[in-house]
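Peer 1: Quick one, fold the following:
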Amino acid sequence: MDTPPDLDEFRNWLELPRDVTASILLRLEAIEILTSAQMVCSPWRKLCKDPSMWRTVHMCKPHSHWDISDLEKMCRQAVDRSCGQLVDICIKYFGDDELLMHIADSSSQLKRLRLVSVYDISDEGLSEVAAKLPLLEELDITLCCSLSKEALKAMGRCCPHLKSFKYNEKGYRTPYMECNEVALAIAENMPELRHLQLFGNTLTNDGLQAILDGCPHLESLDLRQCLNVILAGDLGKRCAGQIKHLRRPLDSTDDYEFDAELDDDYGSFDGDYPSGLSDYDLHLSDPCGYYDFSDSEDYDDFTNYKGFFDGDFY
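Peer 2: Got it, this is the predicted structure:
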């Protein structure tokens, strides 16, 4: 029979120095702190309310146990606890214009904003938010709703310190559509960019040429699954000479953190376009050449938390 270890060998977590405890807690996501860690004991609860703990707010994991309204309430509380010190925020699978505006109104020091699979943000909302984030340096909009060139232009104009921009979409197997609006908005309004990722974009060589002209400080450029771009001849040589870290349209996607499988084309195609759709019809339907083709969660197990969400998270 094994001899039980001496109780003195067990570390009392409450005796850890405050900075060590803070370092441990900072490795948790905001939801884990608000719904678990801060309930451990009074010292941890007090530490979890310190604004310095909320300079970074990440809510990026799948949260199937929470409905959207609960996630938004938790995000607002995390932002409020920062007391204006927030510099880095990432939200995934939830959020809208109202939440973004709350973040912007409360976080004038924000330098990094990451939105992943957030579908309820409008052009107008993003443009208004941009005006309140003059210090923003990194913007990541991945697998979200499509944004117009006006919204992207506003981000560039209002955020003059923007050095990293990711605008990633789902790639399609056959590049029927071509559109350089995103590329031109970047080229004309984001001259200080050092890093640019346009995964799955429909830009052409003309759009890429504009980016190279308008963003002279660009060091890294990711064009994976941008299947309208052909890096050959003079353009290929220029990219190789001007860009230190270049990811080409057909480069491996093994290190891409999202689903990189190319989708099949929408609907049934006859030739290059949907059956019965002429070049003229396609042009009329969208200035970029796009054609508009026309188990709920059970939260009963979490009803005990509903009152908890209506107020402060302890």
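Peer 1: Could you use CA atoms for every contact and neighbour count after this?
Peer 2: Will do.
Peer 1: For the chain, just list every one of the helices.
Peer 2: Along the chain, counting by DSSP state H, helices occupy 18-25, 30-35, 42-48, 68-81, 97-106, 123-130, 149-158, 181-189, 205-214, 233-242, 279-285, 306-310.
Peer 1: Contacts for the fourth one next, please.
Peer 2: So the one you mean is helix 68-81. Contacts with helix 68-81, where a contact means Cα atoms under 8 Å, 6 or more residues apart in numbering, come from 30-31, 34, 49-51, 54, 57, 59, 86, 94-95, 99, 102-103, 106-107, 309, 312-313.
Peer 1: Same check on stretch 223-235?
Peer 2: With Cα under 8 Å, 6+ apart as the test, stretch 223-235 has contacts from 171-172, 174-175, 178, 197-205, 208-209, 236, 239, 246-253.
Peer 1: neighbours around the closest residue to residue 194 other than its chain neighbours, how many?
Peer 2: The shortest distance from residue 194 to any non-neighbouring residue, by Cα to Cα, 6 or more residues apart in numbering, is to residue 218 (4.1 Å). Close neighbours of residue 218, defined as other Cα atoms under 10 Å, add up to 22.
Peer 1: Distance from the chain centre to stretch 90-105, please.
Peer 2: Distance, stretch centre to chain centre, for stretch 90-105: 11 Å (Cα atoms, centre = their mean, to the nearest Å).
Peer 1: Now it: buried residues?
Peer 2: Neighbour-count burial for stretch 90-105, counted by 16 or more other Cα atoms under 10 Å, picks out 90, 91, 92, 93, 94, 95, 97, 99, 100, 101, 103, 104.
Peer 1: Do me a favour and get the end-to-end distance for it?
Peer 2: Start-to-end span of stretch 90-105 (Cα to Cα, to the nearest Å) is 16 Å.
Peer 1: What are the contacting residues of that stretch?
Peer 2: Under the contact criterion Cα under 8 Å, 6+ apart, stretch 90-105 has outside partners 57-62, 68, 71-72, 76, 79, 110, 113-122, 125-126, 128-129, 132-133.
Peer 1: Let's see this one next, to set against the first:
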Amino acid sequence: MEVASDFRPWDELIEDPLGDIFSRLSIEEKMNVFPLVCKSWHQIANKPYCWQEIEIEDWSSSHEPDQIDRMVEKLVRKSNGSLKKLCVYGVQSQRVLIYIAENAGSLQTLRLPRSNLSDIIMENFTSKLSMITSLDVSYCLQIGPQALETIGKNCKLLEVLRRNMHPIDTFDKPFVDDEALAIALNMPKLKHLDMTYHLMTNTGILKILSSCHDLQHLDLRGCWGVIIRDICVNENYPSIQILGPHVDDIYMNGDFEEGSDASDILEFLHFDFGLEDWAGFFVI
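Peer 2: As a prediction, the model looks like this:
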């Protein structure tokens, strides 16, 4: 009688299940563990389809810029032109941004929060990434309405834009609608728009609402220049989910920026501005 063996022939697993296993691993496990299991797994890990979606925001938020640069280049190279999704935090090197644009023309989802983007970089960058449907340029302080205009003209399939700001970066600055107007005039196909802590007024928001006819979601939390009751949202735009400008517990949920700590932010505000001046910003 043959005794059943507990031995599992890992090298005989078909590629689809292996791909599913691969997709669930951390970036460290994908790079340093999975390829060492056996020869066939090593071969799988080197195939471009395993690198069509690269999500390393958590990893990059805790590493130095030069480490991030090397990792991004390495992973984009592994994708061999098949990259569909790239999420990375704080890219600082223009060289790496150019490398992404030149080697990831199939990108559809791109998240680059707190990266070293500029109006000039965005002009060259987005001209080669026309397939993008979802873009996150939150907390990128060097870009403005010119970059958003360029994005709209080059990325005509764009449906999701995240352009959140940090309250410390916009504190005590004048209201201005230039970015809102650039979005309204150049991104008519938007369905989802996040613009927390922007310095907009009702003028900018009304222009967006009247120009982006497919809009379904609009996040205005922390946009203190917007008076929702004057827009008559329920009557005029009943199909759009509009959040804000009241913040609720956005900080307590850590939604505003990956890697931030709410207690650190509150300590900063209390020390530099007096926490009582920010009473309307938070639920503490």
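Peer 1: Could you get me the TM-score between them?
Peer 2: Laid over one another, the chains give 0.82 as their TM-score (TM-score structural alignment, normalised by the length of structure 2), with 263 aligned residues with a Cα RMSD of 2.9 Å.
Peer 1: about what we covered before: can you tell me what the residue nearest to residue 194 of structure 1 aligns to in structure 2?
Peer 2: In structure 2, residue 218 of structure 1 lines up with residue 215, judged by TM-score structural alignment.
Peer 1: In structure 2, point out the residues matching stretch 192-201 of structure 1.
Peer 2: Using TM-score structural alignment, stretch 192-201 of structure 1 pairs with 189-198 in structure 2.
Peer 1: what does the matching stretch contact?
Peer 2: By Cα under 8 Å, 6+ apart, stretch 189-198 of structure 2 touches 156-167, 170, 212-224.
Peer 1: Can you say which of the residues you listed are buried?
Peer 2: Neighbour counting over those (16+ other Cα under 10 Å) leaves 156-167, 212, 215-224 as the buried ones.
Peer 1: out of the residues you listed, which are inside strands?
Peer 2: Cross-referencing those against strands under DSSP state E gives 160, 161, 162, 217, 218, 219.
Peer 1: Counterpart of the first one over in structure 1?
Peer 2: Following TM-score structural alignment, the counterpart assigned to residue 160 of structure 2 within structure 1 is residue 164.
Peer 1: In contact with that match, which residues?
Peer 2: Residue 164 of structure 1 touches 137, 138, 139, 193, 194, 195, 196, counting by Cα under 8 Å, 6+ apart.
Peer 1: Residue in structure 2 paired with the third one?
Peer 2: Taking TM-score structural alignment, residue 139 of structure 1 has residue 135 as its aligned residue in structure 2.
Peer 1: Contact partners for that match?
Peer 2: 109, 110, 111, 112, 158, 160, 161, 162.
Peer 1: next one: residue 41 of structure 2
Peer 2: Per Cα under 8 Å, 6+ apart, neighbours of residue 41 of structure 2: 11, 18, 34, 35.
Peer 1: among those residues, which ones are buried?
Peer 2: Counted by 16+ other Cα under 10 Å, the contacts of residue 41 of structure 2 give 18, 34, 35 as buried.
Peer 1: and which of those residues is nearest residue 268 of structure 2?
Peer 2: Using Cα to Cα, residue 34 comes nearest to residue 268 of structure 2 of those, at 42.0 Å.
Peer 1: What sits closest to that closest one if chain neighbours are left out?
Peer 2: Residue 34 of structure 2 sits nearest to residue 41 (Cα to Cα, 6+ apart), 6.6 Å away.
Peer 1: and that neighbour, how far is that from residue 192 of structure 2?
Peer 2: Noted for residue 41 of structure 2: a distance of 39 Å to residue 192 of structure 2, by Cα to Cα.
Peer 1: And for residue 206 of structure 2, the neighbour number?
Peer 2: Residue 206 of structure 2 has 15 neighbouring residues, counting by other Cα under 10 Å.
Peer 1: no no, residue 56 of structure 2
Peer 2: 18.
Peer 1: And residue 267 of structure 2, which helix or strand is it part of?
Peer 2: Residue 267 of structure 2 belongs to helix 262-272 when assigned by DSSP states H and E.
Peer 1: What's the end-to-end length of stretch 105-118 of structure 2?
Peer 2: Its start and end residues considered, stretch 105-118 of structure 2 measures 20 Å (Cα to Cα).
Peer 1: what comes into contact with it?
Peer 2: The contact list for stretch 105-118 of structure 2 (Cα under 8 Å, 6+ apart) reads 81-94, 128-143, 147.
Peer 1: Could you give me the ChimeraX syntax to select whichever of the residues you listed are buried?
Peer 2: Burial among these is assessed by 16+ other Cα under 10 Å; the matching ChimeraX selection reads:
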select :81,82,83,84,85,86,87,88,89,90,91,92,93,94,128,129,130,131,132,133,134,135,136,137,138,139,140,141,143,147
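Peer 1: Restricted to strands, list the contacts of stretch 105-118 of structure 2.
Peer 2: Those of these mapping onto strands are 85, 86, 87, 134, 135, 136, per DSSP E.
Peer 1: Give me the aligned partner of residue 148 of structure 2 over in structure 1.
Peer 2: Using TM-score structural alignment, the partner of residue 148 of structure 2 in structure 1 is residue 152.
Peer 1: Touching, that match and residue 182? I think so.
Peer 2: Yes: the pair residue 152 of structure 1 / residue 182 is scored as a contact, 7.4 Å apart, by Cα atoms under 8 Å.
Peer 1: What about residue 181 of structure 2, how many residues nearby?
Peer 2: By other Cα under 10 Å, 22 other residues sit near residue 181 of structure 2.
Peer 1: go on, residue 8 of structure 2?
Peer 2: 8.
Peer 1: what's the counterpart of residue 246 of structure 2 in structure 1?
Peer 2: So, by TM-score structural alignment, residue 246 of structure 2 is matched to residue 250.
Peer 1: Next up, the contacts around its match.
Peer 2: 224, 225, 227.
Peer 1: and with 10 Å instead?
Peer 2: Residues near residue 250 of structure 1 by Cα atoms under 10 Å, 6 or more residues apart in numbering: 223, 224, 225, 226, 227.
Peer 1: Out of the residues you listed, flag the one nearest to residue 280 of structure 1.
Peer 2: Ranked by distance to residue 280 of structure 1 (Cα to Cα), these are led by residue 227 at 23.2 Å.
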